[in-house]
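Participant: Got a predicted structure here, sequence first:
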Amino acid sequence: MNLREKLVNISISTQNETKKIIVDNLLNSFNNNVFLNIEDFSKTCYLSKSAISKFSLKFGFSGYRELINRLKFERENYSEIMSQNLQSKSFAELKNYFIDYINFFDRYEKDLDNVRSLLNNKTIIVSSNQLFEKSKLLYYYLRNNNNEVELSDQLFPNYNVDVNTKDCTFLFFTGGMEVEGIFNLYNKVKSNNKIVFFTSYALSSRIDKYDVKIIFDKDKNSTNIFHRSTIVGYLVSQLINKIT
């Protein structure tokens, strides 16, 4: 579920007046493609900047700026998806598109074998919001397979992970805008643990120590959310097949 969908769900279900005001104004920002700084946004909502910052923190972001950057990113990708008019593409066109991607990612087969071996260690999965559903799928499979595994909680500092952890496998899923917290954690644990990254091309240059790094963008251009979700889902399914 993307951020916009989460906001829509909150708007429908919340009984908290302050939360509803913030959420409805964020959705208006998205729909109108007009994103205000926190000072102007607080005036629009008739709420304090601290109330808006508190909402952003509880939602798993470092602050309002990171939250609004995430919404901007989703808006840009939303426009890209709509402009591509995927609904009008024939089944054959879509099939060929994804077959081309699958052929490209077959080169990562040995890397996936290495990831499978590293998952024999205690594993801590850490994911950005954009890829959280895919990481959760892998987490539930590993747990049901009796692997020792944890899934990070995005609402806590350091993703609720003990930064003194040693001799574990950290499996990072990184894509989108809200990744600063992940890289802060990575820099604290990379020296004493095995490191696996599923990441975008743009973020890959920030990873200087790793055991396995799989880049899910086919080239230097960012993959839109629709395609990225499908591609990462394919990679996770291939990893699960190797564990089975």
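Facilitator: That came through fine.
Participant: From here on, just use CA atoms for contacts and neighbour counts.
Facilitator: Noted.
Participant: In a helix, Phe41, correct?
Facilitator: Yes. Looking at Phe41 with DSSP: H, G, I helix; E, B strand; the rest coil, it is inside a helix.
Participant: Tell me, how many residues neighbour it?
Facilitator: Look at Phe41: counted by other CA atoms under 10 Å, it has 20 neighbours.
Participant: ok, now Ser13?
Facilitator: Here the number of neighbours of Ser13 (other CA under 10 Å) works out to 10.
Participant: try Ile21
Facilitator: Ile21: 15 surrounding residues under other CA under 10 Å.
Participant: mind listing what Glu150 touches?
Facilitator: Thr123, Ile124, Ile125, Tyr139 (CA atoms under 8 Å, 6 or more residues apart in numbering).
Participant: so who does the first one touch?
Facilitator: Looking back up the chat, that one is Thr123. Thr123 is in contact with Glu148, Val149, Glu150, Cys168, Thr169, Phe170, Leu171, counting by CA under 8 Å, 6+ apart.
Participant: Go again with 10 Å.
Facilitator: Counting by CA atoms under 10 Å, 6 or more residues apart in numbering, Thr123 touches 139, 142, 147-151, 167-171, 193-195.
Participant: Only the buried subset of the residues you listed, as a PyMOL command please.
Facilitator: Buried members of the contacts of Thr123, defined by 16 or more other CA atoms under 10 Å, are picked up in PyMOL with:
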select buried, resi 139+142+147+149+150+151+168+169+170+171+193+194+195
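Participant: So which of the contacts of Thr123 sit within helices?
Facilitator: Secondary structure from DSSP state H places Tyr139, Leu142 of the contacts of Thr123 in helices.
Participant: Just give me the closest of the contacts of Thr123 to Val34.
Facilitator: Distance to Val34, by CA to CA, is smallest for Leu151 among those, at 34.6 Å.
Participant: close enough to count as contact, the closest one and Lys134?
Facilitator: No. Judged on CA atoms under 10 Å, Leu151 makes no contact with Lys134 at a distance of 11.6 Å.
Participant: what do the two both touch?
Facilitator: Shared contacts of Leu151 and Lys134 (CA under 10 Å, 6+ apart): Ser127.
Participant: Now the element after the lengthiest helix in the chain, going C-ward?
Facilitator: The residue-count maximum for a helix in the chain (DSSP H) belongs to helix 64-84. Toward the C-terminus, helix 64-84 is succeeded by helix 91-105 as the next helix or strand (DSSP states H and E).
Participant: next, the one to line up against it:
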Amino acid sequence: MEVFMKITFQNLIEMSEDSNDTTNKIISKTILENLMKGKFLNQNEISKICFVSASTVTKFSQTIGFSGYREMMFHFKNEFLTFSQNKQSFRETNNFKNLEEWIFRNRLFINTFVEEVSKAEKINIFYSWELANSAQVLYEILLEKNKKAFIINHNQVNVGFLDNSINVFLISGKDNRTLKKIHSEAKKQVNSKSFTMASKLSGLVEISDSHNIMYDMKDDFSNGLHRNVASQLLMLEIYKKL
């Protein structure tokens, strides 16, 4: 069941990152954004938000292996609730230890990031949909610290916008073609600096260092919800130092 949940969640992510504005992309993106906030919309709510019929939502659920929308949300809700219960006992489990060790290993990144952001005029945040919630947390932290920050729609960005700024990339999953192109362009900007937090599957980070972090926690943190928790704990460390 755990493997099945990872596959279906990954299917949801891949659909949300489709390069075409398909109905499945709109539905999956809406579901993901709400799942990341712990919201479990019913079928009628999804239909209204996405301007589609209830039968279209049912067909969408069937494409990722469920008999219907209700069954799909039942499974996602169970996974979310199980994870929430596990979070309450983090300090007594290896999960919390794994996370603490991961953050400690990346203290060079945290310190460098804080130092560069402290003197930066502009910070751009690019993200995969799986890490949308984490991107929003970082954005709000920077605003609170009176920084000029932007969350960027990477499908509409002008390359010139990357110059004279710090470009932050939060990337998870394998289907991030547009983001990878922007990441490559950002690296070429001589007057800018890039910081990358990426999953191993993305292929963007081979080793963690002062400007790059890999989501290389143990298997306990191998899915999207867990990576968001890890990211937000990392953001908390950054917040305390800024």
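Facilitator: Okay, I see it. Quantities reported herein were computed from a predicted structural model and do not represent experimental measurements.
Participant: in the second structure, which of the contacts of Glu150 of the first structure remain in contact?
Facilitator: Here is what carries over to the second structure from the contacts of Glu150 of the first structure, by both residues aligned by TM-score structural alignment, their matches' CA atoms under 8 Å: Thr123, Ile124, Ile125, Tyr139.
Participant: Enumerate every residue touching the third one.
Facilitator: Contact criterion CA under 10 Å, 6+ apart gives 132, 135-136, 138-139, 149-153, 159, 169-173, 196 as the residues in contact with Ile125 of the first structure.
Participant: Burial check on the equivalent of Arg206 of the first structure over in the second structure, number of neighbours?
Facilitator: By TM-score structural alignment, Arg206 of the first structure lines up with Leu204 in the second structure. The number of residues packed around Leu204 of the second structure, counting by other CA under 10 Å, is 20.
Participant: First-to-last residue distance for stretch 33-48 of the second structure?
Facilitator: Start and end residues of stretch 33-48 of the second structure are separated by 15 Å (CA to CA, to the nearest Å).
Participant: Also stretch 7-24 of the second structure?
Facilitator: Criterion CA to CA; first-to-last residue distance in stretch 7-24 of the second structure is 17 Å.
Participant: what's the closest of the contacts of Thr123 of the first structure to Asp100 of the first structure?
Facilitator: Comparing these against Asp100 of the first structure with CA to CA places Leu171 closest, at 26.2 Å.
Participant: Pull the contacting residues for that closest one.
Facilitator: By CA under 10 Å, 6+ apart, the contact set of Leu171 of the first structure is 115, 118-119, 123-127, 135, 151, 186, 194-198, 212-213.
Participant: all strands for the second structure, in order.
Facilitator: For the second structure, the strands defined by DSSP state E cover 123-127, 149-151, 166-171, 193-198, 212-214.
Participant: can you put those strands in JSON lines and add distance to Leu81 of the second structure?
Facilitator: Shown next, in JSON lines, are the strands of the second structure (distance: least, CA to CA, whole Å):
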{"stretch": "strand 123-127", "distance to Leu81 of the second structure": "25"}
{"stretch": "strand 149-151", "distance to Leu81 of the second structure": "29"}
{"stretch": "strand 166-171", "distance to Leu81 of the second structure": "25"}
{"stretch": "strand 193-198", "distance to Leu81 of the second structure": "26"}
{"stretch": "strand 212-214", "distance to Leu81 of the second structure": "26"}
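Participant: could you dump the kept ones among the contacts of Glu150 of the first structure to TSV with distance to Asn221 of the first structure?
Facilitator: TSV is the format used below for these (distance: CA to CA, whole Å):
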residue	distance to Asn221 of the first structure
Thr123	31
Ile124	29
Ile125	26
Tyr139	29
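Participant: gap between the closest residue to the match of Arg206 of the first structure other than its chain neighbours and His211 of the second structure?
Facilitator: Distance criterion CA to CA, 6 or more residues apart in numbering; nearest residue to Leu204 of the second structure, sequence neighbours excluded, is Ala198 at 6.6 Å. Per CA to CA, Ala198 of the second structure is found 11 Å from His211 of the second structure.
Participant: same deal with Arg91 of the second structure?
Facilitator: Counting by CA to CA, the separation of Arg91 of the second structure from His211 of the second structure is 29 Å.
Participant: higher neighbour count, the two?
Facilitator: Each of Arg91 of the second structure and His211 has its neighbours counted (other CA under 10 Å); His211 has more, 19 against 12.
Participant: Let me see the contact set for the residue nearest to the more buried one when sequence neighbours are not counted.
Facilitator: Nearest non-adjacent residue to His211 of the second structure, counting by CA to CA, 6+ apart: Phe195, 4.8 Å away. By CA under 10 Å, 6+ apart, Phe195 of the second structure lies in contact with 109, 112-113, 116, 125, 166-170, 183, 186-187, 209-213.
Participant: and those, which are buried?
Facilitator: The neighbour count (16+ other CA under 10 Å) marks 109, 113, 125, 166-170, 183, 186-187, 209, 211-213 as buried among the contacts of Phe195 of the second structure.
Participant: out of those, what pair is the most spread apart?
Facilitator: Spanning the widest gap among those are Ile125 and Asp209, at 19.1 Å by CA to CA.
Participant: mind listing what the residue nearest the centre of the second structure touches?
Facilitator: Residue closest to the average C-alpha location in the second structure (CA atoms, centre = their mean): Leu131, at 0.9 Å. Neighbouring residues of Leu131 of the second structure by CA under 10 Å, 6+ apart: 32-33, 36, 170-173, 198, 224-225, 227-229, 231-232.
Participant: re the thing from before, what residues are up against the residue nearest to Leu204 of the second structure?
Facilitator: Ala198 of the second structure makes contact with 127-128, 131, 169-173, 204-206, 208, 212-216, 227, according to CA under 10 Å, 6+ apart.
Participant: Roughly how far does the residue located most distally from the centre of the second structure sit from Ser67 of the second structure?
Facilitator: Within the second structure, the residue lying farthest from the chain centre (CA atoms, centre = their mean) is Ser55, at 29.3 Å. Distance of Ser55 of the second structure to Ser67 of the second structure, computed by CA to CA: 12 Å.
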